[in-house]
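A.B. asks: next come a sequence and a model predicted from it.
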Amino acid sequence: MATPGAPVGGVSSGGPQCPPGPALEPKQLPELIRLKRDGVRLSERDIQSFVRAAVDGSAQGAQIGAMLMAIRLQGMDLEETVALTRALANSGQQLEWPEAWHQQLVDKHSTGGVGDKVSLVLAPALAACGCKVPMISGRGLGHTGGTLDKLESIPGFTVIQSPEQMQGLLERVGCCIVGQSKELVPADGILYAARDVTATVDSLPLITASILSKKVVENLSALVMDVKFGGAAVFPSQAKARELARALVDVGAGLGLRVAAALTAMDHPLGRSVGHTLEVEEALLCMDGAGPPDLRDLVVRLGGVLLWLNGQAEAQAEGAARVAATLDDGSARDRFEQMLATQGVDPGLARALCSGTPAQRRQLLPRAQQQEELLAPKDGTVELVRALPLARVLHELGAGRSRAGERIRFGVGAELLVSVGQRLQRGSPWLRVHLDAPALSDPQRRALQEALVLSDREPFAAPSPFSELILPPNNAQQ
């Protein structure tokens, strides 16, 4: 029977308390599993005991899996989820920064999408606005691309940085984009691996704690979450994505962290390029003050929310204008160049990438061996280009990995030659695929053609992917 007031697998307030009584000794793990299995609310001490046992090896794999399944089925209330997040964060090293930075430290996290290169643009743009951005990012797995993989397509870029190196990067550049070290939140790595094989990946409190624990150790003053919904997102339903967004904001508040969450659509790829080097090129185009409108819109909106949330702008619109200015005046691109050079890229290459034309940039990055264009099968208005089948075909071609450590092909990708709302004539090219194989297979070509959705509508302006914003308690929308 589920905890009253808590949706199955959800985060809410309420629920029965642990029976009162002496607590001189920590409860044994089987008792903790039984309590959660029966819908009893666990205390913070109980949750700390479970996490400690997972990290020190005293918990058996079967016991970890049983507790995760109990959490998945019974849910956790807000206080339990806060306690779990705190216990995960405290399982390893904390990042410490100079006192003078404490009102400047901000970050952004996305739940993952297709063509999502926002972090590559937003981190240097925020640095150009006077923020410190210690961005800890991840790699791609499945159909979604990883920020670290995109950056590693730039020869020499090094994602492994010690806390001391991160501080040096923030001092010199104002931002860094790095991978998670084994010293940070080790408990999350253990629980995540267990979730992956116990069908508990979709548990709302476990997702919330996993995401926020990695941000708590950064000692941020503000965080914006980009929670995707739609056909190529973790949550196809906007309602389910909203539930996660609300949990992230509320748990963040419970931990003393200012968190806002944007719900953004992920049916269509973000921007017009998908694939590692192609997305780096498009991010640079955005930092030239150009590029696809939907990418620029999302960068400036998320950045505007962060500057406002952190007290560095009077309103979201003012913050968005400041971020946009860094794209138009080249200051974000300058910070990106500095970040590349300080994270291992040859300074000459970093300079050439950031100052070159799009054609020159393409010569400096890994390229696929072949290109193939697909043609529109009929006249019509582009209603949608489905992101999921596009990403799946690119994954088959080597742009993604199916397991950790698998080699990826940086040059493989696709360029959309059309925009949503655009009128298209039969026989005109709509997609250019970059591939290392001699040609697309018939099933791949068919899957890509089915990704293009045409209608009889008149041409229309494509909507922004930004749908709604969930703000922390006591913050009014501006």
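C.D. replies: Nice, I can see it. In this text the structure is predicted, and so the values were computed from the model without any measurement.
A.B. asks: every contact and neighbour count from this point should use C-alpha atoms.
C.D. replies: Noted.
A.B. asks: ok, and the closest non-adjacent residue to the spatially most central residue of the chain?
C.D. replies: The residue lying closest to the centre of the chain (C-alpha atoms, centre = their mean) is S110, at 2.3 Å. Nearest residue to S110, sequence neighbours excluded (C-alpha to C-alpha, 6 or more residues apart in numbering): D226, at 4.5 Å.
A.B. asks: what secondary structure does that neighbour sit in?
C.D. replies: Under DSSP: H, G, I helix; E, B strand; the rest coil, D226 falls in the strand class.
A.B. asks: hmm, A262 and it touching each other?
C.D. replies: Yes: applying C-alpha atoms under 8 Å, one finds D226 in contact with A262, separated by 5.0 Å.
A.B. asks: can you tell me the element E372 falls in?
C.D. replies: strand 370-375 (DSSP states H and E).
A.B. asks: residue boundaries of the helices in the stretch 251-400 of the chain?
C.D. replies: Listed in chain order, the helices of the stretch 251-400 of the chain (DSSP state H, counting those that start in this stretch) span 276-287, 293-309, 316-328, 331-342, 347-355, 358-364, 387-394.
A.B. asks: let's bring in a second model and compare:
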Amino acid sequence: MDVIEVILAKRDRGELTTAQIDWVIENYTSGVVADEQMSALNMAILLNGMTRREIADWTKAMIRSGERMDWSVLDRPTTDKHSTGGVGDKITLPLSPLVAACGGAVPQLSGRGLGHTGGTLDKLESIPGWRALLSNDEMLRVLREAGAVICAAGDGLAPADKKLYALRDVTGTVEAIPLIASSIMSKKIAEGTSALVLDVKVGSGAFMKSVPMAQELARTMVALGQDAGVNTVALLTAMDRPLGRTAGNAIEVTESLEVLAGGGPSDVVELTVALAREMLAAAGISGKDPADALRDGSAMDSWKTMIRAQGGDPDAPLPVATETEVVTAPSSGVLTRLDAYGVGLAAWRLGAGRARKEDPVSAGAGVTWHAVPGDSVTAGQPLFTLHTDEPGRVPRALESLEGAFDIVEGGEPDLLPLIIERIDA
């Protein structure tokens, strides 16, 4: 087969055959197809799209490039969640042990932050001793002990996706919905879970800026999951404002612990409980309600067991930034807007995120906001606290917050609902 023919077929709005897709994925993974050739094909896909059959074949080919995990030896059903990423999105941290406390097994393969969006593994690595890299046998041991494991995907899982993801990142083809959907779902299907709930974020702090774009991505991913025999549903959720009150690493762990202790910000609690109920229902698990597991302490018990099983000390003090700076409200009125992207960019510039995958992150860096849209504020009251280990980072973080909020006398926020829509087909 000739890779040029495949590129030309998609360039000219043709539909790729199953054989063409299998061949190009296999040969790109092995190095026969060059990066510049795959870049051209990715751009053709971005511009001309793919049919449902093409996307399904592309996803299957990426799954076949590596191993497929199997949790059938467990004595409870597996169920998982994937978020498309946002600012202050610490939901995985309380969610995984919460679902475990209600009878599910959660094999959660997570990632690191890049740019303004935070990464679950970066947050958990602020806990002394906690390990993100586990073998498959170690994952199974933690699942048996704790009912949930949160770790990095191994090199054997969809290696084609690792190469493609890195290539898309540097060739302007990240936004192609067929490639986003197949990237996410190839890993999640290969992960071996029996049920999957997708949290597709919408708004300025999310990858999908509009509801129609998010709907298209969600429907594409749900179809891929269902076609692969994974019971898959999606929730479209708001990311026009950041979640909770913190964006960073250790400070988001602290907020997650508040949720597990029965408190925490109302939006984080609402979304955590909603996703937990969806995960349990998708896996056919009934019985204990997640809201009860937060109240009675069983979710916190699952958290501590999970953290210890991965080498961490759940009772150890978390890192604290050496420097803080308070930003006060410039006027009195109602906070009508808090832009998720601006807040995420500020946290990134303070050291909580990275520009390249190999960059280190600061465990203590980040942003705390002391009001949310709809709150009344008074001129001079604290609006943000910036946390950093490098004071030289503060001026650029302050620039990120300029224009990221509105305070209007007698105003009202115009916000997306926290949970916008449920998609199951």
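C.D. replies: All right, it came through fine. Computed from a predicted structure; not experimentally measured.
A.B. asks: before we move on, the earlier item: and the residue nearest to S110 of the first structure, what's its match in the second structure?
C.D. replies: In the second structure, the position corresponding to D226 of the first structure is occupied by D199, as judged by TM-score structural alignment.
A.B. asks: which ones are touching its match?
C.D. replies: 81-84, 234-237 (C-alpha atoms under 8 Å, 6 or more residues apart in numbering).
A.B. asks: any idea how far it is from T92 of the second structure?
C.D. replies: 11 Å (C-alpha to C-alpha, to the nearest Å).
A.B. asks: before we move on, what about A132 of the second structure?
C.D. replies: Taken as C-alpha to C-alpha, the span from A132 of the second structure to T92 of the second structure is 14 Å.
A.B. asks: ranges for the strands of the stretch 301-425 of the second structure?
C.D. replies: 323-328, 333-338, 366-369, 376-377, 382-388, 405-408, 419-423 (DSSP state E, counting those that start in this stretch).
A.B. asks: oh, that last question was meant for the stretch 51-200 of the second structure, not what I typed.
C.D. replies: Under the criterion DSSP E, counting those that start in this stretch, the stretch 51-200 of the second structure contains strands at 80-83, 106-110, 148-152, 195-202.
A.B. asks: tell me what angle the longest one forms with strand 419-423.
C.D. replies: Following axes from the mean of the first three to the mean of the last three C-alpha atoms, to 10 degrees, one obtains 140 degrees for the angle between strand 195-202 of the second structure and strand 419-423.
A.B. asks: same question for the second one.
C.D. replies: With the same axes, to 10 degrees as the criterion, the two stretches strand 106-110 of the second structure and strand 419-423 enclose an angle of 110 degrees.
A.B. asks: strand 106-110 of the second structure vs the first structure, average offset?
C.D. replies: Strand 106-110 of the second structure, aligned to the first structure and superposed, deviates on average by 0.5 Å (mean C-alpha distance after the TM-score superposition for the first structure).
A.B. asks: which secondary structure elements does that strand contact?
C.D. replies: With contacts taken as 3 or more C-alpha pairs under 8 Å, 6 or more residues apart in numbering; DSSP states H and E, strand 106-110 of the second structure sits against strand 80-83, helix 92-101, helix 136-146, strand 148-152.
A.B. asks: let me know which of these is tucked in deepest.
C.D. replies: Each of these was scored by mean neighbour count; the highest is helix 92-101, a mean of 28, by mean count of other C-alpha atoms under 10 Å.
A.B. asks: which other residues reach it?
C.D. replies: 81, 105-106, 108, 120, 146-150, 253, 256-257, 259-260, 272-273, 275-276, 279-280, 290, 293-294, 298-300, 302-303, 306.
A.B. asks: you'd agree W130 of the second structure is up against D122?
C.D. replies: No: with contacts counted by C-alpha under 8 Å, W130 of the second structure stays clear of D122, the gap being 10.6 Å.
A.B. asks: the more surrounded of these two?
C.D. replies: Using other C-alpha atoms under 10 Å, the more surrounded residue of W130 of the second structure and D122 is D122, with 23 against 20.
A.B. asks: identify the residue nearest that one in space, chain neighbours excluded?
C.D. replies: R112 (5.8 Å).
A.B. asks: how about E152 of the first structure?
C.D. replies: T158 (7.0 Å).
A.B. asks: coming back round to it: across to the first structure, which of the contacts of D199 of the second structure hold up?
C.D. replies: Retained in the first structure (both residues aligned by TM-score structural alignment, their matches' C-alpha atoms under 8 Å) from these: 81-84, 234-237.
A.B. asks: pick the one among those closest to A166 of the second structure.
C.D. replies: T84 (16.8 Å; C-alpha to C-alpha).
A.B. asks: residue in the first structure matching that closest one?
C.D. replies: By TM-score structural alignment, T84 of the second structure lines up with T111.
A.B. asks: which residues does that match contact?
C.D. replies: 225-228, 233-234.
A.B. asks: distance check, A105 of the second structure against P94 of the second structure.
C.D. replies: Taken as C-alpha to C-alpha, the span from A105 of the second structure to P94 of the second structure is 14 Å.
A.B. asks: for burial, what's the neighbour tally of E5 of the second structure?
C.D. replies: Around E5 of the second structure there are 11 residues (other C-alpha under 10 Å).
A.B. asks: alignment lookup: it to the first structure.
C.D. replies: E5 of the second structure maps onto E31 in the first structure, by TM-score structural alignment.
A.B. asks: also M279 of the second structure?
C.D. replies: Counting by TM-score structural alignment, the partner of M279 of the second structure is L306.
A.B. asks: how about L335 of the second structure?
C.D. replies: Match for L335 of the second structure (TM-score structural alignment): V382.
A.B. asks: ok, that match - contacts?
C.D. replies: Counting by C-alpha under 8 Å, 6+ apart, V382 of the first structure has contacts 418-424, 452-455.
A.B. asks: what about burial for these, which qualify?
C.D. replies: Among those, those scoring as buried are 418-424, 452, 454 (criterion: 16 or more other C-alpha atoms under 10 Å).
A.B. asks: turn these into JSON lines, including distance to T81 of the first structure.
C.D. replies: Output for these, formatted as JSON lines (distance: C-alpha to C-alpha, whole Å):
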{"residue": "V418", "distance to T81 of the first structure": "44"}
{"residue": "S419", "distance to T81 of the first structure": "41"}
{"residue": "V420", "distance to T81 of the first structure": "40"}
{"residue": "G421", "distance to T81 of the first structure": "42"}
{"residue": "Q422", "distance to T81 of the first structure": "45"}
{"residue": "R423", "distance to T81 of the first structure": "48"}
{"residue": "L424", "distance to T81 of the first structure": "49"}
{"residue": "L452", "distance to T81 of the first structure": "41"}
{"residue": "L454", "distance to T81 of the first structure": "44"}
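A.B. asks: sounds good, over and out.
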